[in-house]
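Here you go, sequence then predicted model.
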Amino acid sequence: MVNASPPKWADRFLEWYCNPALLEEIQGDAHELYYRAIKSGNRYLANLQFIWNVLRFFRWKNIKRSKRSNTNRSVMMYQNYFTVFRRGFIKQKGYSFLNVLGLAIGIACFLLISFYIRDEFSYDRFHTKADRIYRVHEIFESDGVGERSASLPFPTAEALRNDYEGQVVQAVRFFNFQAPTIAVATTTPDNIKEFNEPRLFFTDSVFFDVFDFDLVKGDKKTALAHTHSIVLTESMAQKYFKGEDAVGKFLRLQGSTNLLVTGILKDVPANAHFQFDFLVSFETLKEFYNGSMPPSWYWNPCWTYLLLKDRHDATTLQAAMPAFVQKYFPEFVRNDITLELFPLTDIHLKSHMDYEIQPNSSLTTIYVFASIALFVLLIACINFVNLSTAQAAKRAKEVGMRKTLGSQKMQLVTQFLFESILLCLLSVAIAVLIVVFALPFFNSFAEKDISPMVLFQPFYLGLLMALPLTVGIVSGAYPAFVLSSFKPITALKSNLSRERGAAFRKVLVVVQFSLSIILLIGTGVAMDQLNMLRKSDAGFAKENVIMIPVLRSPVSTNYEALKTELLRNPNTISVTAIEEVLGAKHQVGNYLIEGLTESKPYPRLNIRHDFLKTFNIPLAAGRDYSEDIVTDDSLALLVNEEFVRQMGWTSNEAAIGKTFGNRSNRKIVGVVKDFNFTSKHQPIRPLVLDLNTNPRAFELFIKYLAVRIKSNDVPATLEWLQEKWKTQIPGWPFEYFFLENNLENLYKNENKLSKITLVFSCLSIFVACLGLFGLSTFTVEQRKKEMSIRKVLGSSDSEIFMLFSKRFFVLILIANILAFPLAYLLMKQWLSSFAYQVSIDFTLFLVAALIAIGIAFVTICYQALHAARSNPAEVLKNE
């Protein structure tokens, strides 16, 4: 057998060619390869084969080993970074806690407000044809007086569909008798359930062709196609039929009309701009209007939606509206009417018309919330960057030592960025936990139903990944690129912890507290504005006024008897009837007033006798309607003071006797003091109070019974009223609400705004103070040797305290100086959207400044006193 051991030159070749670290490991492999080559018996060929095998096999193995080594080296490097991070986090746990908690709170606040904003912008976007659906508005104004209505006359939908079939695919109307509630009851004699329902609408059979609401049971094509059919939501099916199959059963409408249940809907999503519980086929309305639809082009009670073939057709159709108005609307109003197409997806935030189906939100509120979210997040990020740079400055000597031992600049940059991003990721994780636990409380006061699962949407997943990277890179940029660029000798000799970054941190503190002070001032102004809207004198009595819906009820034939019976209670002050909720809504009527050549639209309320007494509205001139003068309902009129000013009459007394209509015996008999007959978002406008004693007025015009009671023993009075109602109006549900409580809903947006602003302003101050506490702690640590020397040289505790704290108070003072003008300009801009504006109280600025200074004082007081009372001997010995 041939000796398989390679010659000495082969070993020397291996030592020259191979990685020395691998030589011992591969020596046996080399011998094995040589043995395989020598089997041919030719040693010369064996030598060549051996060299070839080394070049092929060992070169590959060496590269592979090298790559594996690089990978292991990278893993070990990041493990080392993580170890350094963990040790630093534990060693500086106070700073680390403040840093992570502050940023986590800021991110959590940002996420919560962004949930709210995204939900607001999501309204009606679940409809697949949303971009092609438009609502048509009717603007009926003359010289700035009239109405901007979200609804149209009955015939408009059909006329638009017929005249513009090239652009309009379908038209859908909604109608509810303009009634606050409609009576619904079961028909089973042994188990009758009766309720007044506020969310019942009549609608066209093509409803499901336009809107995407899920039908659980029934056929979308036929559910509303036939007269006397009704579709209800799952909640209402449970309410009326208790788990039974509601389809095929009957409900009774207004105590007389039986409707067949033909379908069950899923409950309407919360992000739909109109909510409903019942849909009744539009054909059923013919029963209420003598077998046909109302043909009037003046009365406009139908909310009308168009589905266009293409969204670009809206421009063409809008241009055709003036000709459409001239073609169909009555001559006496057509010159004052404009029709407007409004996108479905814009209704919730941008439509502020009269007679909305339900109150909308406001784009201004969204802008304010977005500003708050950005402010709080920015404050938190500034806090994080400030503490990170302060801590990083202490690591200058570490950087110098590492560079002395051979670390490259990119290694240092990578390490600092890695630690900063890791800290941000920890903050994000804590922020998500805060959001999950806080969301139920946030939903409660924001009136939302947002699920934590929204965090798994692509937008938020991307945000939660991008945020720590962005903030981490920004906060880690200073130590990564500045400290790592120092020469080792400079870093080891200089006290960089005080020399570097101090000015930058001061600027950040000023910006941070400026934003917090602006939020505090904004909160104060918002709360003042809300209190003014809610509590300032509206010009009429709204306390202890009970409103009872009576439209299309048996009250129409029994009003006087019911009124007499209710007045028998000593706690009943006065009873009247009115067209709309006073202080919230009105209607419009055309009146030809003396001095005008043609009739004009004016805000109007149909009322009954004792209206002024019930609502305690004083007369400015003339007299009230009198029950002793039977012609008052046809020949007399009451107007307000603004009406007199609009007409240009010299005084309220001059208005008395002015004629209206085309007959000289119809006269204005009284002028009432101005009062806010709509919300205080709008200025007081001219108003006509029109007496309507016709019993049929309860079929269309008179919607509420208003009963003013004494404040003592309200529950007993309500019980007594209910008993008398059942006696006088048997078989009709008794429901009521207090006027004062109802009017609170008009200012829901402002109430929500003030709550959210207050909560997040407090959180922003808290986050800012976390940063200030951290910085003051850092300053104490950096200056403890200096302060100890000062104490040895005779400085008192108070002098040390002032020396330490004055730098922070100077920063807070600068923050106030910057914040005051910015807050004033922002608040003036916000208040300009209100017809009635509270005057900005400059006391709020002083209060905000004192709060900021006070909180800052408390925040740094502990550290300042600790620095002042420290034992110089201990400090200097440790140094």
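Noted; the coordinates are in hand.

Only C-alpha atoms from now on, for both contacts and neighbour counts.
Noted.

How many residues are close by residue 70?
Neighbours of residue 70 under the rule other CA atoms under 10 Å: 12.

So which elements touch the helix or strand it falls within?
Assigned by DSSP states H and E, residue 70 falls within helix 59-91. Using 3 or more CA pairs under 8 Å, 6 or more residues apart in numbering; DSSP states H and E as the contact definition, the elements that helix 59-91 packs against are helix 409-446.

Second structure follows, compare the two:
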Amino acid sequence: MFRNYCKIAFRSLMKSKFTSFVNIGGLAISLASFLIILLYLNYELSYDRWDPSLKQVYRVSRQTESNFANNPVPAPLAPLLQEHMKEVEAYTRIIPSGKHEILISVDDRKIYQQNVVMADSGFLQVFPLRLLAGNAATAFNEPASALITKAVSEKLFGKEDPMGKVIKVYNRMAFTVTGVIAEPATPSHINASIILRDPYMAANSGWGNISYISYIRLREPLSPGVLEDKVNRIFYEHRLKTGNESYAAYIKAGHAPSLFTEAVPDIHNFPRLGSSPFKTTMILFLLAGLLLLSGALNSSNLSLVKTLKRSREVGVRKVMGSSRSQILGQFMMEVTIQCGISLLLAMCLCVVMLPLFNQTFGLSLSFSGQLYSYKMILQGGAALLAIILISGLYPAMVFSRRSVVHVMKGNFSMGNTGKRFSHSLIVVQFAVSVFFMVSVLVMAHQMNFMKHRDIGFNPEQVVQIEAMQPTREKNFEQTRAKLLRIPGVQLVSKTTAVPGGDIDTSFSTFNYAGSSRALSSVRVSTDFFATLGIAVLAGRMFSDAHPEDQDNTAIINESAAKSLGVVDPVGTQIRYASCDSVPYQIVGVVKDFQVQGFDSYVRPTLYSISNAHCTYQSGGALLVKVNTASLDKTLAGISALWETIEPGFPLRYSFLDDNFQQVFSSYTRVQYIIHVFTFISVFISVMGLLALTVYMTEQRTREIGIRKVLGASVGGIVALLSKDFLKLVIFSVLIATPVAWYLLERWLRDFAYRAGISWYLFAIAAAGALLIAFATVGLQSLLAARANPVNSLKAE
């Protein structure tokens, strides 16, 4: 019987080629999109799951008064916690380079490498990485030890064994390779290609050093509330306490706990403060689910149409003795085969689409690595089962319920219940399409707003140059003078926080007018604001004509002035709260300028020149404003000069406006995927509506012929056949509009600066849906209306 079911199913597919093509094709496209996003979701959820014990590892961070996360904490904090908390088994402190490239060399071979981590001796005790070579228990015992990945080993040493060999950082600091680390089985929030034991850790372990990100490993997991209470009590008792006031009294007096902890597996997707990429992942997953639902509903509608065409077959089968369960099983088998074919086609589409998805999101996802895992099999199987039930259950019940008497009398209509069901599916499909269209328009509106909004500075004609610390610090003035002698170079400056680049998120507490405020501290040079064309709202810029600017003056931005609660702070004094008795005099207030994109508010910031006060800040880059009239010659001159400034270090530069556009990249990627989803959704809806229109016009062929004989016009018949479908589309617009408005309004909340949702965007989406539906239905109706009535009335 099973063989017979399969044979009938394939015959049915071949008999209705157009309907089968629309059905299987729509399902395959939506299923392929869903599987890729499902793979991406699994990838995101697998962060820091490569070792079960990571649930016992916590990052300790500080929360500023402005509710910003400050991941670096004072260097002695982690050792203090281990000393006074019996629950702490081990700790480690790290400084990751992130995307910043570090020069690594072996003899004459040099590479620039991202993801270099400087750590203390406890790193492998906290993060139990597996070593391909070396002993994890002793690999980090000696100072100046280095762990490298296999990929880095091949870059530096080829096929040679790297163990015991020496690598150099910036041609100066030497480290001995003591281990080769295996890539973690899942992604990690710490991307480590090279891990170096910090040779300066002991000398830099004062409370004033807030450069290290600290992690603690507990013997057993603790609830977040209990752990944070213990951590803050110890920090208060051994660092903040100045008199006899208890911790409870300190908190009761209005002081908020400053430290918070995050379990390592939660850091990437569920950070306590700051933005999370998981929201974007969930948006894509929900949209892919909607797309899959649209494909399944389309399949259900088309399957219902097919049952009506095969009504006489049902009658004959029942007369021949087939039971209702046998007919039901036959139809469900046909639907299962259709969905199975769609799944196979979807897998082929995934092979084609996945490289494009990887390129768009900068990933390296592969079905070969995850498709055969039990999780993907179970999830894919559940999705397929859901599609089969949605696509086939109701049509199969209608198919099996066909009355022999009605069928033999020639009654092949779907009835009021079937018609309502079919129309409901069309409403849902077009509601999904309208939702996608509105989403595209709102996202495009927001992106256009961000791209054209005043960012507060002019990034054009500004070149960012990566430079070594001596070049940025003690040799900066010499380097600046040499660069200014190159034709085309107009201004040269430096900053520790480059707009559009890695942002220094560290905050410091400042005392101002008897109160304390947390401000971001940025070191710049005299011409920084002039280089970027940043406007001064009050006071003046830094100037070489004012020698005191080198050490004792500061400039703040608008947000800082608001944070300090003063209208005109020029001439007032501000100082570091914890470690500096020499105040800054505020000499200017500059306009707020965007450095991170419009999903973040401008941070209240204090700009100064010298590192003589309190904390030492480095990093960042040089900024060179150039004349683009002879850009090639200017860049060639800078490149030639750089060989004398930093011999052996090739010039690395980028244009600031290009870098700043990268801030929008994540939103641009989501916008691109939504465009694709919208096209697929509209295509599926149109194909389903077209197939249903073909069926409806076939059912009303004789009615159309009679109306034409009685004098009905072609336009009148087209309007008659189209109006019911257009009513359904209007109803779908009414359903989709409030849902789209609510969800998109919540999406826009992620932006500190956003455009509103205008009514005309919904009007455009509604008009587009109506136009697409009318074009689809109207074309088929026009063909039916122009048919010769003689052919349709022959049988009469």
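Here it is on my side, so go on. No experiment lies behind these values; they were computed from the predicted model shown.

Quick check: TM-score for this pair?
After superposition, the two chains reach a TM-score (TM-score structural alignment, normalised by the length of the second structure) of 0.92; 778 aligned residues with a CA RMSD of 2.7 Å.

how about the helix holding residue 70 of the first structure: buried residues?
Across helix 59-91 of the first structure, burial judged by 16 or more other CA atoms under 10 Å covers 62, 81-82, 85, 89.

What's the first helix or strand after it?
Elements were assigned by DSSP H and E; along the chain past helix 59-91 of the first structure, the next helix or strand is helix 93-121.

what's the helix or strand just after that following helix packed up against?
Sequence-wise, the next helix or strand downstream of helix 93-121 of the first structure (DSSP H and E) is strand 133-142. Packing contacts for strand 133-142 of the first structure, counted by 3+ CA pairs under 8 Å, 6+ apart, involve strand 145-149, strand 303-308, strand 337-343, strand 600-607.

Tell me which of those strands sits nearest to residue 840 of the first structure.
With CA to CA as the measure, strand 145-149 is the member of those nearest residue 840 of the first structure (30.1 Å).

now the angle from that closest one to strand 133-142?
Interaxial angle of strand 145-149 of the first structure relative to strand 133-142 (axes from the mean of the first three to the mean of the last three CA atoms, to 10 degrees): 170 degrees.

From residue 782 of the second structure, how far off is residue 720 of the second structure?
Remark: distance between residue 720 of the second structure and residue 782 of the second structure (CA to CA, to the nearest Å) = 11 Å.

in the stretch 551-700 of the second structure, which spans are helices?
For the stretch 551-700 of the second structure, the helices defined by DSSP state H, counting those that start in this stretch occupy 558-564, 631-645, 656-661, 665-699.

now those helices in JSON lines, with mean neighbour count?
Shown next, in JSON lines, are the helices of the stretch 551-700 of the second structure (neighbours: other CA atoms under 10 Å):
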{"stretch": "helix 558-564", "mean neighbour count": "19"}
{"stretch": "helix 631-645", "mean neighbour count": "16"}
{"stretch": "helix 656-661", "mean neighbour count": "18"}
{"stretch": "helix 665-699", "mean neighbour count": "20"}
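
OK, contacts around the corresponding residue of the first structure for residue 766 of the second structure?
Under the alignment (TM-score structural alignment), residue 766 of the second structure maps onto residue 849 of the first structure. For residue 849 of the first structure, the contacting residues are 517, 816, by CA atoms under 8 Å, 6 or more residues apart in numbering.

re the thing from before, tell me which of the helices and strands packed on strand 133-142 of the first structure sits most buried.
Comparing these by mean neighbour count (mean count of other CA atoms under 10 Å), strand 303-308 comes out on top with a mean of 24.

Could you list every helix and strand in contact with that strand?
Secondary-structure packing of strand 303-308 of the first structure (3+ CA pairs under 8 Å, 6+ apart): strand 133-142, helix 156-163, strand 168-175.

Relative to the second structure, what is the average displacement of that strand?
Its aligned residues in the second structure lie a mean 1.7 Å from strand 303-308 of the first structure after superposition (mean CA distance after the TM-score superposition for the first structure).

what span of the second structure lines up against that strand?
Strand 303-308 of the first structure lines up with residues 213-218 of the second structure when matched by TM-score structural alignment.

export the helices of the stretch 551-700 of the second structure to JSON lines and tack on distance to residue 405 of the second structure?
Below are the helices of the stretch 551-700 of the second structure laid out as JSON lines (distance: least, CA to CA, whole Å):
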{"stretch": "helix 558-564", "distance to residue 405 of the second structure": "80"}
{"stretch": "helix 631-645", "distance to residue 405 of the second structure": "86"}
{"stretch": "helix 656-661", "distance to residue 405 of the second structure": "69"}
{"stretch": "helix 665-699", "distance to residue 405 of the second structure": "20"}
